[in-house]
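**Q** structure, please.
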Amino acid sequence: MLDVAVLVALVSAVVMAVSGNWDATIRFGVIAVVMVAVRTSDVPLPFAGAFAVLLLVSTWAAVRHWYRQIEHFDLLVHLLTPGSLAAVGYFFLVHQRLLPDARRQTPRLRSAAPVLWVVLVGTTAAVVWEFYEVVMEQLAPSSMNVGYTDTVLDLLAGMLGSAVAGGLVLAWGRRSDTGPQRDGG
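**A** Next up, the predicted model:
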């Protein structure tokens, strides 16, 4: 699934370039690079694949203005995307030996550490994204429709999505505590 997502991102970048939409071309090019980096970072494929699909959906949503056209779509993306980013970020940081591996911890640490780290990574990502939205609203007021309530709900959704992702990382760690594995997908 991850390789297909990379291909879709690259094709999307080319289509946007041909149509003269340089902002979208850059967005799709950047997410293709991010997906390739994830592919080379020992992130389990189910987590990497979900992240890649959510990146594609959120990018197409921005390009096609689905956030304005589909009610509550923004909230759904803010629920799912930071959580998937947090899980991928956790596995990347484990691969770099900067965080403890959920598969190699004492039972007490295993029950809390991965969830906590994923929530922290996801919440940080949600906060950084909200900073980006505020900056974009100041630079191009018509590009973003943000306000206090939108920001608070987006942050809450990002935190909740990250907590769910933390639970999924913990469940994965308990299931595959024999060492690094890449699940097929």
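**Q** contacts and neighbour counts: CA atoms only from here.
**A** OK.
**Q** name the element V121 belongs to?
**A** In this assignment (DSSP states H and E), V121 forms part of helix 107-139.
**Q** wait, G122 touches V88, no?
**A** No - the criterion here is Cα atoms under 8 Å, and G122 misses it with V88 at 9.7 Å.
**Q** to compare against the first, here's another:
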Amino acid sequence: MTSKNRAGSWVFGAAVAVAVASAGYLGLMQRWDGMLRFAAVTVVLLLTRRAKVPTGFVAAFAVLVLLAMWGSAQHWYAEIPHFDTVVHVLTPGSLAAVSYFLLVDAGLLPDAREPGRQVRGWAPALWVGLVGTTAAVLWEYYEWVVEQISPQGMLVGYTDTVVDLFAGMCGSLVAGMLVLRWARRRAEHSATPR
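**A** As a prediction, the model looks like this:
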């Protein structure tokens, strides 16, 4: 195991521990919605680690999901300027990158990492970009539903929605490029005689 993989594994393990501790803490504070969110995050993180998602991608996803969840629990979206935009740039892309590797692991997408596997040029980057953008759109639907049910619970408007969608799309396209770059470097490394 390389030092990068060890560091990624350590970060991922710490993120899972923080998710479990967060669920416990919020449960003790009787903040049941937050407790359930962190419990769900813990399950999702453990499922992503069971698959063959590269350590760096799963570690980044774990940290970003925790940041997004704590932002919601502590109202950082309203209190910290541009926090919402930063989360919308980073989270959909990390989710889409992890989803790509999960679908490869399930045999539903071709693996760009395999030496000799002909994956059409930009297909992984495009796929990650599209999935991340879709995730951003679905999140905006969720915000709209919450705003309709509980108007005081989430105050968003047209500009916020458009900025969030654009941020999610840009972050997802960057994540797609990172997946493509990682896969190509991995394939080149595997093809190099030792």
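**Q** now what about the TM-score between them?
**A** The TM-score (TM-score structural alignment, normalised by the length of the first structure) is 0.92; 177 aligned residues with a Cα RMSD of 1.3 Å.
**Q** compared with the second structure, how much does the helix or strand just after the helix holding V121 of the first structure deviate?
**A** On the C-terminal side of helix 107-139 of the first structure, the closest following helix or strand by DSSP H and E is helix 148-175. With mean Cα distance after the TM-score superposition for the first structure, helix 148-175 of the first structure departs from the second structure by a mean of 0.6 Å once superposed.
**Q** in the second structure, what range does helix 148-175 of the first structure match?
**A** Under TM-score structural alignment, helix 148-175 of the first structure corresponds to residues 158-185 of the second structure.
**Q** mind listing what the nearest residue to P92 of the second structure once chain neighbours are set aside touches?
**A** Distances taken as Cα to Cα, 6 or more residues apart in numbering put G132 closest to P92 of the second structure, at 4.7 Å, once the chain neighbours are dropped. Taking Cα atoms under 8 Å, 6 or more residues apart in numbering, we find G132 of the second structure in contact with P92, G93, S94, L95, A96, G168, M169, G171, S172, L173.
**Q** the equivalent of the third one over in the first structure and V8 of the first structure, how far apart?
**A** Using TM-score structural alignment as the criterion, the counterpart of S94 of the second structure in the first structure is S84. As for S84 of the first structure, its distance to V8 of the first structure is 19 Å (criterion: Cα to Cα, to the nearest Å).
**Q** who has more neighbours out of those two?
**A** Higher neighbour count among S84 of the first structure and V8: S84, with 28 against 16, using other Cα atoms under 10 Å.
**Q** spatially nearest residue to that one, not counting backbone neighbours?
**A** Distance criterion Cα to Cα, 6+ apart; nearest residue to S84 of the first structure, sequence neighbours excluded, is F51 at 5.1 Å.
**Q** for the equivalent of that neighbour over in the second structure, the count of nearby residues, please.
**A** If you follow F51 of the first structure across to the second structure using TM-score structural alignment, you land on F61. Per other Cα under 10 Å, the neighbour tally for F61 of the second structure reads 25.
**Q** likewise for Y67 of the first structure?
**A** Residue crowding around Y67 of the first structure was assessed by other Cα under 10 Å; the count is 19.
**Q** what's the match for it in the second structure?
**A** Aligned partner of Y67 of the first structure by TM-score structural alignment: Y77.
**Q** contacting residues for that match?
**A** Y77 of the second structure neighbours (Cα under 8 Å, 6+ apart): G71, F83, D84.
**Q** and if we set it to 10 Å?
**A** Counting by Cα atoms under 10 Å, 6 or more residues apart in numbering, Y77 of the second structure makes contact with A68, W70, G71, F83, D84, T85, V86, V87.
**Q** what do you get for M154 of the second structure?
**A** Applying Cα under 10 Å, 6+ apart to M154 of the second structure gives the contacts A78, E143, W144, V145, V146, E147, Q148.
**Q** gap between the first one and D84 of the second structure?
**A** If you measure A78 of the second structure against D84 of the second structure using Cα to Cα, the figure is 8 Å.
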